[in-house]
Every structure is written in structure tokens, then in C-alpha cells.
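Chemist: Sequence plus predicted model, see below.
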Amino acid sequence: MKFDTVVLGGGIVGVSIAVHLQKRGRSVALVDCKAPGNETSFGNAGLIQREGVYPYAFPRALSALLKYSRNTALDVRYHPNAMLKLAPFLWQYWRNSHPSRHAVIARWYATLIEHCVTEHRMLAAEAGASALLRPSGWIKVFRTNAKQDSEMAVVQRWQREFGVSFDALDPARLRETEPDLDTSLKGALRYTAADSVTDPNALVTAYAQYFDKLGGRFFIGDATTLRDHWTVSTQAGLLSARSAVIAMGPWSGDVTRRLGYTLPLAVKRGYHMHYAARPDARLNHPVLDVENGYLIAPMSRGIRLTTGAELAFRDAPKTPVQLDAVEPIARGLFPLEQRLDDEPWMGRRPCTPDMMPIIGAAPKHDDLWFAFGHAHHGLTLGAITGRLIAELVTGEKPLVDLQPFRADRF
């Protein structure tokens, strides 16, 4: 039960780290309380967002703040009882979303984003999971000309700054591309360099099976039992390692606090439900209804409807009011039929107030590494994060300068 490295967390980030370390000849134990891919990585929109150079900012316009304060918006809801505790985090999030600061963050963030598709494609090919990736991009649709014009101005700026590729679809081209969408739409924007995933859980599972094939070992265990230097309790007994990686997404703070770290972490919760499509209808791409804050995506189980963000305590009971609110609108966008899940799924996105993940060495400990806080881009950045952490642990020069993502930046 002795290993070179123990990786805590069986989501897309943790599994990718474990694979990359095992590929480099390390003996690796991967520990989680569930099988890989069955928490936050289970229920996302399945996008690998090559265009996602600007992480999702906090709204700053007074009109937007007033809109969200009423707590009736479709894309963002909040639990009033959580707001006092979340206020310091939200204040810093708001400050970092100032356009000038956001632009600086985007330049750093883009250094990760530029590798997201290529790293996933390489890992998926090695794991025999390339069929789970769709290299056809994803689509934003517009219901008003004003929204279409504003989004086009933004993406044209992204193209100039970062080389983001896109297609502008007028109503006729949109009907050719997605013939079963609402015909009253004004047009669409297709991000052509992105990939999408037909089953995020299956992708994480495939990476985990590849890890096992490489000789890695997975254990069901309690990551919060991690102790310096470095032991953790599992159902198979106590295991020890020379180094440890914390990649537990929204639960990472539970372990880092025990080790003496105070990191500004919060969660944005989200929901999904699967639906059958009308027998004669087909959805070819993930489609974001940008003006109503939800996304529909063709998945192996059916059409997945995903919601925006819910600000709440991580472990508060489910309140899928956003899902109930957008479902009738989604049925008008695309012919959805019966629900396929017994109840809505809820996930928790791990967030930092500067919108960037924490990737790098723990400031107070030797041989301890952090990889969490990826917010909406956990799937997008999972594979590249795995490579970068493995390069750090094994003493290689990282592909990306990780100085902006260090834990002590706060």
C-alpha cells in the first residue's frame, strides 16, 4: 500500500492527473468515495470550450444587478440564507470582473484554454475513447437582433485577440444545420474549434480504465483523512505515498483547511435532466439559448437540458426551480418529449473569485499539489491540468507558465 503519489478526487481533473503521472512511470493511487466521474464531472454540458478564453464574469451593469437581485432570472438564482456568508467571495468576484481586470485574467486563462481540445483528443485516443468526442463545435442561438449583434461584436474581438474561430449562421443556414429548432430564431453563432462529449461520465470512466490498464490503482476511501506525509484511509486499508495531489473539486477546501490553508472557494450549483426527443427530430450540436440561460445537448441518454448557476451552500437541499422555469421554453426551442430521469441531477462547480483554477504546489508543504477551482470549465481544462500537474510532480518544465494559477496569489 505504498505509492509514489496519491491523487485525491475521481473527477475529470483527478483522473487526468492520475493517468499522466502513471504514464510517466509513477506508481499512483487514485482515491475517491465514489467510482470515477460520478459527481461534478457526471452532469455538465459536455463542452470542451476552445473559445472559452474569457471565464464567466460577474455582472457589473446596474440593470443586470437589479435584475438578478429579484431572484427570478432564468440563468442565475440564489439562496437568500447563503448571501451573507458568500458576500466576501462575491465582492471579490465582482471586482475581478471589471473589464480591465477581466482582460488581464483572460490573457492568463487563454494559455490553458489553447490546449484544451488537443490534450483531450490525445488522451481520448490513448484511452480508446475518441468516439465520445464530437469535433463539430457548439451553437449559441439568438431570439433578438440586438443580442445577436452584441454577441457578434464580442466574438469578433475574441477572434482578433485570441484567434477564436466561429461561423455566423443566418436563419437559413441555421435551419440547414439544425432543422428541428424553432424557426423564429434570428440566427446563431457556431464555435467551430470546440469539441463536445456524448457522455461525460463515460469519458471519465474511459480515462479511469486507461489508468487501470497502465497499472494504476483506484481505491474507495475518505480523502479527508489525508495526513502529512502522506497517508489516507481507504476501504482496502491505509495507504501512503511520497507526494499527494488534491483534486477534489468543490470538496477540496475540506482537506486544505485541515492542512492550514484558507482559500476563497465557493460553488455554483447547476442541474440537468434528460428528455426523449420527438421521434422524427434530431439535435446535431449542443445549443445554448443565450437569452434564457439554459443549454440543450444531444447525449447518449437523450437530450440533456442544463441550467445556469445557483448560488447556495454546497450541501443545501436541491432546489431545481431554474430547471422547471426553463423547461417550457426549451420545449419551444426543440421538440422535447418525456423526462427520462427520476429526478433532476444537481452538481457543484468549484469556483475562485478571480475565475481561475488553482494549479500548482502547496505553499506550506513539500510534495503536495493543488488542482481545483475550475468553475464552469472542469471538463474543458481537465486533460491539460492533468498534464501540467504531472509535469510539476516529475520535475519537467510545464507546458504552460503556472505562476498566475498558484495558490498563494490570494
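Modeler: Perfect, I can see it now.

Chemist: Please count neighbours and contacts with C-alpha atoms only from this point.
Modeler: Will do.

Chemist: just checking, Ala281 touches Leu181?
Modeler: No - here Ala281 lies out of contact with Leu181, judged by CA atoms under 8 Å, at a distance of 9.1 Å.

Chemist: and for these two, which residues touch both?
Modeler: Shared contacts of Ala281 and Leu181 (CA atoms under 8 Å, 6 or more residues apart in numbering): Pro335.

Chemist: ok, these two, which is more surrounded?
Modeler: Higher neighbour count among Ala281 and Leu181: Leu181, with 21 against 15, using other CA atoms under 10 Å.

Chemist: how near is the closest residue to Met248 other than its chain neighbours to Val255?
Modeler: Closest residue in space to Met248, ignoring its immediate chain neighbours: Gly9 at 4.4 Å, by CA to CA, 6 or more residues apart in numbering. For Gly9, the distance to Val255 (CA to CA, to the nearest Å) stands at 11 Å.

Chemist: here's the one I want to compare it with:
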Amino acid sequence: MVRTAVVGGGVVGLSVGIELLDAGHAVVLVDNDEAGQAASWGNAGHVAVEQVEPLASLAAVRSMPQRLFLRGGALAFPLAAVGAWLPFGLKLLAASSPARFRKGCAALRPLMEQAMPAWTSLMERIGAPDLLKQDGHFVLWNEPRKAIAGKAAWSSADTGVAQVKPATPGELEALGKLGKFTVAGAIRFAGSGQIADLADLRDALRVAFAARGGRLVSGTATLRRVGNGVEVEGVEADQVVVCAGVRSRAIMEALGHKAPMIAERGYHIRTDAAAWPKDMPPVVFEERSMIVTRYRDSLQAASFVELGKVDAPADPRKWERLERHVAELGLPVSGPFRRWMGCRPTLPDYLPAIGRSVKADNVYYAFGHQHLGLTLAPITGKLMAAMMAGEQPAVPLEPFDLRRFG
């Protein structure tokens, strides 16, 4: 039996661990996030199969000035983190060329096509199918001009297996009852979905991991070189899989890899669900770059792309703006809000890193999923298990190899 250590207990790490256990490995998972505060458990809960087009694109670059936080948008470049985001930004610009953008779309498309089936399979196998909701999501606009432009943009975008259609009169009426705002236009996606509750998902995955014989170790993994491979201090393992999110950069660079990842920090506020309909799918208020998600017992508003340092203090202005958005829209919620900030692990081409190390014989890796960590976790687990078994993965993994960075 192959002994495997998985470093990182987020949704990707747990998905990889479960797949390896089902493939016959003896798995130890080392995780230092005892309280469950990582980005895996604080995101928008959206299974975003429509996001086939990487965010590294000329269109995204051209839109940056209008999306800056200082101009009311959701994009922030903290001055104190210029040493982190400037080199990252230059690499993003290079990755946004039309040719590389097309390659990125071609790489992401097959992952997205298999994302929802992989979620369905995983939830059924761990006995938690009710945690996956496949009701799509809404995108709405409050201003007529922006509604026209937004609908046109989504109609021409590559959304993969997700379908886009205008919201019906009944859906428009239901959206209008969510608050005190005008619905100038809205679209509904079919094929996307959400997790019913992220805390319950974490519990279900950890229980399923343990039930299969996996061992959870709380603490920070220490890796050290041993010959042509590595070992994890205190863990007997033949193989190591690095799934440590933003912390993966330091691990992989210590092995000699280039992993130019940045902490793309997001913020949310949560409160009791109150009068928000239980059956309402996630709603994106596109002009405010905010997504509102109803979980089982809470309502969450999330936003912001803050390119910064992992351990920098949170910026309270982000939470304050979210609270202002909620108040201005007249949503049926009130404080006190529970505030959270977490770091998405983002590489400059907005593709994940999935592969086998060429610097250490027994090291594999799966990290850097940016906004798509939740979406792609189960399919990533399946691909890792196939690769580590010497089988041909269902999706070509060459585009996700770290060697693309030199």
C-alpha cells in the first residue's frame, strides 16, 4: 500500500485525499487550519462552471482602471504590497496575450465540463448529495445601460456547459422583492450550482476522509530534502501531495520550482438569513461586483480582488463597503455582521498548478485554483489519483504543469 501525505486540508486537499483513499492509498492529511478559516470555507459557495475564460485577458486588463477600489470598484492594489503585486501584474500582462488567452480557455474548458459530474459523484459517495444544489445562479443589473452591455457581454462569452438565458417575468419579480432596488435586467445561468453550506461541507469531507481510514494531523507540515525526494516531518510517507493553497508557493520554491503565486484576498460579511428566500440561487449584483449567497442558516455578501500579502492585516474599508452595498440595496438583513477575509491562491495566467514535481521524485502538487478552488476540487482529486496511479488522466494536465513558468 502506497503511503501518501497530503499537505493542506482545504477543499482541494480533502478531495485529493478522499480520491487517493478510494484508490487504495494510506493517506495522512496535515492541515494547520483547525478553525476552518481558509478560503475554501469562506468563499461564495458558487460552483462556477461558467467561468471558462481565464481572468488573464486583454478585456480584463482594459477594464482595470474602472474597477479600482478607489473609484468604487472591487479591485485593490495596496501600496504596502507593491513588491508582491507589481511583478505578478507584469506576468499577468504577458499571460493576457490573445494567443495565451485562447490556450487558457482550451485548458480550462475540459476541466469545467467535468466539474459538476465530479461534484455529483463525490457527494453521492460520501453520502451528502443534499449539500450540492444545481439550480444555477442569477446576474442582475440596476442601470438599463449597464444591463444592455452586461447581457451582451455574457451572451458572447464562452460559458462552457452552462447556459445563459434572460430571466423570466416571474424571476424578475422575485429578484425585485429581494430589496429596495430597480431590476433593469437579469439573466439566469443553468448548469452552475452552489454548496448548501460550506461549514457542513467541510465537516462532511473530513468525516468521509476519516471513515475511509485517512488520518488527519493538525499542524504545519515541515518538508525536508532526503536524497532525490522529500519527507514530511513526523509522517511516514512514500509520496507527498502539496495542496496548501497560498502557502504552496514557499514549499514549491524551496524545492526549486517557480510558482509566482499571489494572495488574491477576498472579503465577506455574514448574518442570519432573515427574509431571504431559501430557494433563491446565488445572486450577482454585477455593478457592485458582489455575490449574495443564501446558506442553510446564514446570508453572505462577498466581493473584492485585493492583490496583496498573505499575512497582511485585513482592510476594514472592504467590509464597510459591503455593508454599505447591502444597506443601499435595501436587502432584508442587518448587523451585526460576521466579517471574514481569506486568500485565494492565484497564478498570473489564472490556471491552476496540477502535476508532478521535476525537482523531487516523490512530490506532486495541486494548488493555485484562484476563484475556482471550490468548483474544481473534486475533478482535481480524480485527476491526481489517475496521474499518481500511472494512468492517463481524463483531462490533459500539461497546461497546468509548473514548468510553464520556467
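Modeler: Sure, I can see it. Please read all numbers here as calculations on a predicted model, not as lab measurements.

Chemist: Just the TM-score for the two chains, thanks.
Modeler: Once superposed, the chains reach a TM-score of 0.92 (TM-score structural alignment, normalised by the length of the second structure), with 403 aligned residues with a CA RMSD of 2.4 Å.

Chemist: coming back round to it: which one's more surrounded, Gly9 and Val255 of the first structure?
Modeler: Gly9 (31 against 18).

Chemist: Which residues belonging to whichever helix in the second structure runs longest are considered buried?
Modeler: In the second structure, taking DSSP state H as the definition, the longest helix is helix 98-125. For helix 98-125 of the second structure, a neighbour-count test (16 or more other CA atoms under 10 Å) marks 100-101, 104-105, 107-116, 118-120, 122-123 as buried.

Chemist: Once aligned, what mean separation remains between that helix and the first structure?
Modeler: Average distance, helix 98-125 of the second structure versus aligned residues of the first structure after superposition (mean CA distance after the TM-score superposition for the first structure): 1.4 Å.

Chemist: what separates the next helix-or-strand element following that helix from the chain centre, distance-wise?
Modeler: Using DSSP states H and E, the helix or strand that follows helix 98-125 of the second structure in sequence is strand 132-133. Relative to the chain's own centre, strand 132-133 of the second structure is displaced by 16 Å; criterion: CA atoms, centre = their mean, to the nearest Å.

Chemist: and Gly347 of the first structure, what pairs with it in the second structure?
Modeler: Matched by TM-score structural alignment, Gly347 of the first structure corresponds to Gly342 in the second structure.

Chemist: which SS class is its match?
Modeler: Assigned by DSSP: H, G, I helix; E, B strand; the rest coil, the conformation of Gly342 of the second structure is strand.

Chemist: Near it, how many other residues are there?
Modeler: Number of residues near Gly342 of the second structure (other CA under 10 Å) recorded here: 21.

Chemist: And for the one 3 residues further on?
Modeler: By other CA under 10 Å, the residues close to Pro345 of the second structure number 27.

Chemist: sorry, back to before: and for Gly9 and Val255 of the first structure, which residues touch both?
Modeler: Contact criterion CA under 8 Å, 6+ apart; residues shared by Gly9 of the first structure and Val255: Ala223, Ile246.

Chemist: Doesn't Ala371 of the first structure belong to a helix?
Modeler: No - going by three-state DSSP, the assignment for Ala371 of the first structure is strand, not a helix.

Chemist: does it really touch Ile359, like I thought?
Modeler: Yes - with contact defined as CA under 8 Å, Ala371 of the first structure and Ile359 form a contacting pair (4.6 Å).
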